[in-house]
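# sequence and predicted structure, then a few things I'm wondering about:
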Amino acid sequence: MTPDNLTKQLAFIKEIDKLKYVQRRTKLFNSDRCENSAEHSWHLAVMAIVLAEHANEPINILKVIKMVLVHDVVEIDAGDTFIYDTEKNHENTEEERLGAQRIFGLLPENTAAELLEIWEEFEAGKTPEAKFARAMDRLEPLLQNSSNNGGTWKEPGVHYDKVFAKKSVIKEGAKTLWTYAKTLIEDGVKKGFLRKNPAE
């Protein structure tokens, strides 16, 4: 390892500390405090380890862990876009891509290329690992909203159809978890936390 490599690695490590300051809309379980994106990423990594047996296909769990740990690093530059935002697309924004290139670009060339490739694989959502990682990403806030009397489901413009459509990504990576997720969504409707249609 060259001194130059270490300098670049440490620069990246210092830069990603900023992810701890990026606030998400969802709140911690049974809490009024919003989580930050670093907490979210850590939670997904542990979820992936614990829930790996529910993946639809065999997966490389280390690759999944890498995906969920770096998937939101771009939010240092782009910020967190609310999944139900009606004005800004939640996925694959040019702002995020530029952030990925800048932040991963702080690393030595080989590591930068690896993490950028992993980030792009997650965003594309085509491989078994990406599908499972994205299932974790959609499941965690669903569990949070369920524990917080509806949480972000109560915000304007969020209704059953939109939640169901966004969360259905879970079934691509873990059908068992999607079956469970649907019960939480329906329970949210029964409890009045989630509107069944936009007009309600």
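That came in fine, so what should we check first?
# from now on I want contacts and neighbour counts done on CA atoms only, so please keep to that.
Will do.
# mind listing what residue 128 touches?
With contact set as CA atoms under 8 Å, 6 or more residues apart in numbering, residue 128 has these partners: 56-59, 173.
# swap in 6 Å and give it another go.
Going by CA atoms under 6 Å, 6 or more residues apart in numbering, residue 128 touches no other residue.
# element containing the residue nearest to the spatial centre of the chain, please.
Nearest residue to the geometric centre of the chain (CA atoms, centre = their mean): residue 137, 3.6 Å. For residue 137, the host element (DSSP states H and E) is helix 128-147.
# and residue 7, by the same measure?
Judged by DSSP H and E, residue 7 forms part of helix 3-16.
# which residues does that helix contact?
So helix 3-16 is contacted by 106-108 (CA under 6 Å, 6+ apart).
# possible to save those residues as TSV with distance to residue 190, secondary structure and neighbour count?
Listed next are the contacts of helix 3-16 as TSV, based on distance: CA to CA, whole Å; DSSP: H, G, I helix; E, B strand; the rest coil; neighbours: other CA atoms under 10 Å:
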residue	distance to residue 190	secondary structure	neighbour count
106	49	coil	19
107	49	coil	21
108	52	coil	16
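# of the residues you listed, just say which sits nearest to residue 78.
Nearest to residue 78 out of the contacts of helix 3-16 is residue 106 (CA to CA; 16.7 Å).
# relative to residue 114, how far out is residue 148?
37 Å (CA to CA, to the nearest Å).
# and those two? Which one has more around it.
residue 148 (19 against 12; other CA atoms under 10 Å).
# now the strands for this protein?
23-27, 34-36 (DSSP state E).
# among the ones you listed, show me which one is buried the most.
Highest mean neighbour count among those (mean count of other CA atoms under 10 Å): strand 23-27, with a mean of 20.
# identify the residues contacting it?
So strand 23-27 is contacted by 33-36 (CA under 6 Å, 6+ apart).
# ok, now with 8 Å
Contacts of strand 23-27 (CA under 8 Å, 6+ apart): 33-37, 80, 82, 141, 144-145, 148, 151-152.
# second structure for comparison follows:
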Amino acid sequence: MALNQSALSPQYTPSPFHHSTNPPRFQRPSLKLPFLCIDHPNLVVGRAQINKSGSEDIVSDPNIDGFGPKKAFQCDGDEGASSSSAIDFLTLCHSLKTTKRKGWINHGIEGPESIADHMYRMALMSLIAGDNSGVNRERCIKLALVHDIAEAIVGDITPSDGVPKVEKSRMEQAALNEMCKVLGGGMRADEIQELWAEYENNSSIEANLVKDFDKVEMILQALEYETEHGMVLDEFFVSTAGKFQTDIGKSWAAEIISRRKSSLTS
């Protein structure tokens, strides 16, 4: 997927968690996962429906995910393809919980945050941010939860890996395509693809805000690690300086920097 370069500032400087433009040295991980060869030709999405006897049947609902006409099936040990694909997808996403953010590993942080940790706090930022005219907070939460999801397969690629920005985007798009196949396609997979592309291309005001939250979360985590480990992590603050696009991003970053200055002088 070609990157929308117009979305980047002319003064763009990669952060420690973003790729550089050096010649590639990164070895792409294998995509040979057990989930990636699974086909779901008869995917059915279910919802509970109470029948006359008071028990529950599971009935597919095309209004939920657009997977076709209603077709009832019993949840009697055979959950159907939809349950299978959902659990395959969630199992694949498990690596987001266990893969540590490489920027912190490279700086010797013990027990650093995972990719999922980072995305979760970004989602919380989207939840608690004040109302802004024209900004859909629910979409911001979704963007935060999806923006690094392809790292479940490709891992956390950083400047030290020497992967150009366009190549990183291509790798992540390929990984995302595989993940959406695991999910079984359909409206939810399409939504994930759309959200990821929106964030990647910085193509909406919601993407602008969530990109700011990406940086805000990083410098807040840097401040927390400085406090916990008694170290100085200037690189993370320098790489984000002047890069915030929204008033909320600028305000929250200024608060973090102010607290950092106070802690460094105390």
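Structure's in. What do you need? None of the values given here were measured: they were computed from a predicted structure.
# got a TM-score for the pair?
Once superposed, chain against chain, the TM-score is 0.74 (TM-score structural alignment, normalised by the length of structure 1); 178 aligned residues with a CA RMSD of 3.0 Å.
# quick one: map residue 121 of structure 2 onto structure 1.
Using TM-score structural alignment, the equivalent of residue 121 of structure 2 in structure 1 is residue 43.
# go on, residue 137 of structure 2?
With TM-score structural alignment as the criterion, residue 137 of structure 2 lines up with residue 61 in structure 1.
# for its match, what are its contacts?
Contacts of residue 61 of structure 1 by CA under 8 Å, 6+ apart are 48-49, 52, 129.
# overlap between these and structure 2?
For the contacts of residue 61 of structure 1, the subset whose aligned partners also touch in structure 2 (both residues aligned by TM-score structural alignment, their matches' CA atoms under 8 Å) is 48-49, 129.
# host element of residue 49 of structure 2?
strand 46-50.
# quick one: that strand to helix 81-92, angle?
130 degrees (axes from the mean of the first three to the mean of the last three CA atoms, to 10 degrees).
# what does the next helix or strand after strand 46-50 of structure 2 correspond to over in structure 1?
As assigned by DSSP H and E, the chain's next helix or strand after strand 46-50 of structure 2 is strand 56-60. Across structure 1, nothing matches strand 56-60 of structure 2 (TM-score structural alignment).
# how about strand 56-60 of structure 2: buried residues?
Neighbour-count burial for strand 56-60 of structure 2, counted by 16 or more other CA atoms under 10 Å, picks out 57-60.
# what's the local residue count around the equivalent of residue 154 of structure 2 over in structure 1?
Here residue 154 of structure 2 is matched to residue 78 in structure 1, going by TM-score structural alignment. Using other CA under 10 Å, residue 78 of structure 1 is surrounded by 18 other residues.
# give the contact list for residue 78 of structure 1.
95-96, 99.
# I'd like the residues you listed as a markdown table, with distance to residue 20 of structure 1 and neighbour count appended.
Shown next, in a markdown table, are the contacts of residue 78 of structure 1 (distance: CA to CA, whole Å; neighbours: other CA atoms under 10 Å):
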| residue | distance to residue 20 of structure 1 | neighbour count |
| --- | --- | --- |
| 95 | 19 | 13 |
| 96 | 17 | 20 |
| 99 | 16 | 19 |
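# would a markdown table of the residues you listed with distance to residue 180 of structure 1 be doable?
Shown next, in a markdown table, are the contacts of residue 78 of structure 1 (distance: CA to CA, whole Å):
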| residue | distance to residue 180 of structure 1 |
| --- | --- |
| 95 | 34 |
| 96 | 31 |
| 99 | 34 |
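# and which of the residues you listed is nearest to residue 17 of structure 1?
Among those, and counting by CA to CA, the member closest to residue 17 of structure 1 is residue 99, at 14.7 Å.
# which part of structure 2 lines up with stretch 12-21 of structure 1?
Under TM-score structural alignment, the match for stretch 12-21 of structure 1 is residues 89-98.
# can you map out the helices along structure 2?
Using DSSP state H, the helices of structure 2 run over residues 62-65, 81-92, 94-98, 102-106, 115-128, 137-146, 151-154, 165-183, 187-200, 205-229, 234-240, 247-265.
# how far does the third one sit from its chain's centre?
It stands for helix 94-98 of structure 2. 12 Å (CA atoms, centre = their mean, to the nearest Å).
# cool, the fourth one as well?
Centroid separation between helix 102-106 of structure 2 and its chain, computed with CA atoms, centre = their mean, is 18 Å.
# picking that back up, of the kept ones among the contacts of residue 61 of structure 1, buried ones?
48, 129.
# which member of the kept ones among the contacts of residue 61 of structure 1 is positioned nearest residue 189 of structure 1?
residue 48 (27.5 Å).
# pretty sure that closest one is touching residue 137, no?
No - using CA atoms under 8 Å, residue 48 of structure 1 is not in contact with residue 137, being 9.7 Å away.
# residue 184 of structure 2 versus residue 244 of structure 2, what's the distance?
37 Å.
# and if you look at residue 141 of structure 2?
The value you get for residue 141 of structure 2 to residue 184 of structure 2, if CA to CA is used, is 23 Å.
# any idea how far residue 38 of structure 1 is from residue 66 of structure 1?
Taking CA to CA, one finds residue 38 of structure 1 at 13 Å from residue 66 of structure 1.
# and those two? Which one has more around it.
Taking neighbours as other CA under 10 Å, residue 38 of structure 1 and residue 66 compare with residue 38 leading, 22 against 17.
# contacting residues around residue 41 of structure 1?
Here residue 41 of structure 1 is in contact with 68-72 (CA under 8 Å, 6+ apart).
# let me have the contacts of helix 3-16 of structure 1 in a markdown table, extended by distance to residue 90 of structure 1.
Formatted as a markdown table, those follow (distance: CA to CA, whole Å):
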| residue | distance to residue 90 of structure 1 |
| --- | --- |
| 106 | 25 |
| 107 | 26 |
| 108 | 29 |
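# nearest to residue 89 of structure 1 among the residues you listed?
Nearest to residue 89 of structure 1 among the contacts of helix 3-16 of structure 1, with distances taken as CA to CA, is residue 106, at 26.6 Å.
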